[in-house]
Each structure stands twice: as C-alpha cells, then as structure tokens.
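1. need coordinates for the below:
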Amino acid sequence: MTMEIEKALDQLATIHAHLSRTEPYRGLRALPIAFTALSGFIAMLIQAIWLDENPYYFLMLWVGIATLNIAITLIFLTHRYLYHQTALAREKDHAMFLQFAPSLFAGGLVALVAGQVGESFIIHLPALWCLIFGLGIFACRPYLPFKMLWAGTFYLLAATVLFLQALAGTSLHPINMGFAFGIGQLIIAGILYWDLERVR
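-> Predicted coordinates for the structure are as follows:
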C-alpha cells in the first residue's frame, strides 16, 4: 500500500512539473506593461523639453523611471501572488523571478558603475540596458508565449543601433531611449494581450 501511495505521489509530481513547464506564465499583464511603455515616452519628452544634454541628468531620469516601473510591476505581482494565485502559479512566479532577476541586477549594476565612471560610460548605457533587457526576455522565454522572441530580438537590435550611436556620440538623444524602451514594451504588451488575454 505504501509503495502504491509513493508511486502515485511521484506520478502527481511528474504531472505537476510537466504542467509547470508547458503552461505559459500568466502573471504579467498587458496593461501594466503598456504603462511602462507610456512612462518611457513621457521620460523622453521630459528629457527633450526640460533637461539639457548633461549625461548625469540622463542617468538620474532613466534610473528613476526604471525604479518606478519596477516598483509598480512588483506591487501588481505581489497583490496577484497573495490574493489570486494557485500553488502552481506561485511556483511559476518564483521561476520567472529567478530567471529575470539577474538582468535586473545587471541593469542596476551598470547604472551604478556609469555614475562612478562618468560620461565615457554613460553614453553606452542605452545600448547596455537594451542588451541586458533583451537577454532577460530570452532567459524567460520558456515561460512566455513563443512570440516573445520578437520582443527579445527587438531589444537586441535596438542595442546594436545604440552601440553604433554611442560611437557617434548621439546615444543620449531623448528619442533613442524613449523609442527603444517605449516600442519594446508595447511589443511585449501586445504579445501578452494577443496570446494570453484576449477573448478568443
């Protein structure tokens, strides 16, 4: 009898693990991601209208926007985790966090280093941020809709363009970071809505 119970529990664990791998992660929603895109466009306008070309102003503005967006996303995910999640969904939350956390850490680290090194490093931040974010999307791809590859590819292409603009000294122009981040986040929001949220 004990052997049968252990076998049944092993089978349940196998099924549970299979569902965890095959069922897409549904914790992210299109609306909060679309808000992050809007914040990117707003930051672009703030930089263009009120801030001069001082690279430290660029750094403070975009670190502030990133911090705001991370905080809002974490509040949304925490509320969902505490009040609307099943055990399986919470496991996916943990897995997604572990996959994407290194990218958040790396993005914060390069910003910290840039603030210490100065303009020679800050001009590469837009490209580095896009590169790191794109790699983070690819790291999370097993838990996300297949089309999310397009979002990751967009960020890697944006990083390539921004590295070239850094060489030309134009990477900190307001439109660069605004459009790279704003359009990239809109792509993610569109994929989440189209593949996971819309009524079929």
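
2. could you use CA atoms for every contact and neighbour count after this?
-> Noted.

3. contacts only, for the most centrally placed residue in the chain.
-> The residue at the geometric middle of the chain, judged as the C-alpha nearest the mean C-alpha position with C-alpha atoms, centre = their mean, is Phe133 (5.7 Å). Neighbour list for Phe133: Ser103, Leu104, Gly107, Gly152, Tyr155 [criterion: C-alpha atoms under 8 Å, 6 or more residues apart in numbering].

4. before we compare anything, build this one as well:
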Amino acid sequence: MEVRDALAQLDRIHDQLTKGEVYRGFRVPAVAVIGAVGLFAAAAQRWVLPAGVPAAFAGYWSAVAMLGGCVGFSAAVRSYLFREDDFERRRTRRVMGQFLPCLLAGALVTVALARTDGFVPLLPGLWAVLFGLGFIAVRPHMPRAITLLGTGYVFAGAMLLAWQPPEPPGWCVGGVFGIGHLLTALALHSTKEYRDE
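-> This next block holds a predicted model:
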C-alpha cells in the first residue's frame, strides 16, 4: 500500500511540474504553414466553391481543417515519438487531452449543423469559439500570449455569430484561423522556450 501511495504522490508531483513549464510540442513552422494555408483557402474559396451551396462551404472548410490538423499534429506526433522523454510525453498527453475535446466538439457541431443549410452560417463563429476555448484550456502549459489569442478567437467567433451572413465569405474562416495561426506562430517563436530549440 505504501508503494502505491508513493507512486500516486509522484504522479501528482509530475502533474504540478508539467503545469510550471511551457509545452514545446507545437512546431512554429508547422503553425505558420497552417496559417498560410488558411489564408490561401480563404482567397481561393470564391473560385473553388459554387455559390449558394452551404454544404459545400462546410465540406471545403472541414477539408482545410483536416489538412491543417494533419500538418500540426504530425509535427507534434513526430516530436512525441522521436524527441521527447517520458516527462515531456506526459505533458504532451495532458495538453492534447485538454485541447482535443474542443476540436471534437467542433467536428460534432459541423456534422450536426451542416445537414441544414440554414445553420451552416453559424459554423465559422462556432468553430472560432470552440478553437479559442481549446487555447484557453491549454494556457497553463503554453506561453502567456496564448490566453490572449484564445480570447481573440472567442471574440472573433462571437462577432461572426452576431454578424452571420447567409453565405459566409472565406475570410470568416480562413482570415480568422489564418491570421490566428500566424499570430500563434509569432507568439511561440518569441518565447524563450521555443527560441532555444
């Protein structure tokens, strides 16, 4: 029983230590590439999507999000597998455990609302709010600027929900997420923990 208690106490100590250090699993170049892809997709939407087809809008931006997710998570997975020690891997699992529920909620909201054309204009705002909440959820493990960026996503999402154009332009998604990711890359790059790599 004493060994089990000691191990549980060590786990609690590790949990406290992980909260005190900045998570370095996100790669600045990957985050910047995701931002550039978002801006490119926003500019391309007008030529790629047929007008007046809300389901195409939801599908297009879901595909862009999956591409960005693959870029971002592949960098984090590579770091997890080849660069991190056990302590850093624990922190990665904790950060992902806090961030992924917001992404999953975004996917579920997309599936639920994309079926009805009238609800599709809500998606850009909801996506931004949920992504911002994910940023806020991981703030104990990230540079301080992440809290501000998360709040910015939530605010942008609230503005999009209040505006809600019947056919959202590409900048509603690509602008918010493209600029947001570029600012995130800048925030990560400007912190000592990320510059030292």
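
5. before we move on, the earlier item: of the contacts of Phe133 of structure 1, buried ones?
-> Neighbour counting with 16 or more other C-alpha atoms under 10 Å marks Ser103, Leu104, Gly107, Gly152, Tyr155 as buried within the contacts of Phe133 of structure 1.

6. could you find the closest non-adjacent residue to the first one?
-> What it means is Ser103 of structure 1. Leaving aside its chain neighbours, Ser103 of structure 1 sits nearest to Gly136 (5.4 Å; criterion: C-alpha to C-alpha, 6 or more residues apart in numbering).

7. residue contacts, the aligned residue in structure 2 for the one you found?
-> The pairwise alignment with structure 2 assigns Gly136 of structure 1 to Gly134, based on TM-score structural alignment. For Gly134 of structure 2, the set of contacting residues under the criterion of C-alpha under 8 Å, 6+ apart consists of Gln98, Phe99, Leu100, Pro101, Cys102, Leu103, Gly150.

8. which SSE is Gly134 of structure 2 in?
-> Mapping Gly134 of structure 2 onto the secondary structure by DSSP states H and E places it in helix 123-137.

9. what is the nearest of the buried ones among the contacts of Phe133 of structure 1 to Tyr25 of structure 1?
-> Proximity to Tyr25 of structure 1 was ranked across these by C-alpha to C-alpha; first place goes to Gly152, at 16.5 Å.

10. for Asp5 of structure 2, see how far away the counterpart of that closest one in structure 2 is.
-> When structure 2 is aligned by TM-score structural alignment, the residue opposite Gly152 of structure 1 is Gly150. When distances are taken as C-alpha to C-alpha, to the nearest Å, Gly150 of structure 2 and Asp5 of structure 2 turn out to be 37 Å apart.

11. repeat that for Gly157 of structure 2.
-> If you go by C-alpha to C-alpha, the gap between Gly157 of structure 2 and Asp5 of structure 2 works out to 45 Å.

12. try Gly25 of structure 2
-> Counting by C-alpha to C-alpha, the gap from Gly25 of structure 2 to Asp5 of structure 2 is 31 Å.

13. so these two - more neighbours on which side?
-> Here Gly25 of structure 2 and Asp5 are compared on neighbour count by other C-alpha atoms under 10 Å; more neighbours surround Gly25, at 22 against 10.

14. so what's the more buried one up against?
-> Taking C-alpha under 8 Å, 6+ apart as the criterion, Gly25 of structure 2 is in contact with Ala75, Ala76, Ser79, Tyr80, Thr92.

15. state the helix or strand in which the residue nearest to the fourth one when sequence neighbours are not counted lies.
-> Leaving aside its sequence neighbours, Tyr80 of structure 2 sits nearest to Arg89 (C-alpha to C-alpha, 6+ apart; 6.0 Å). Taking DSSP H and E as the definition, Arg89 of structure 2 sits inside helix 86-113.
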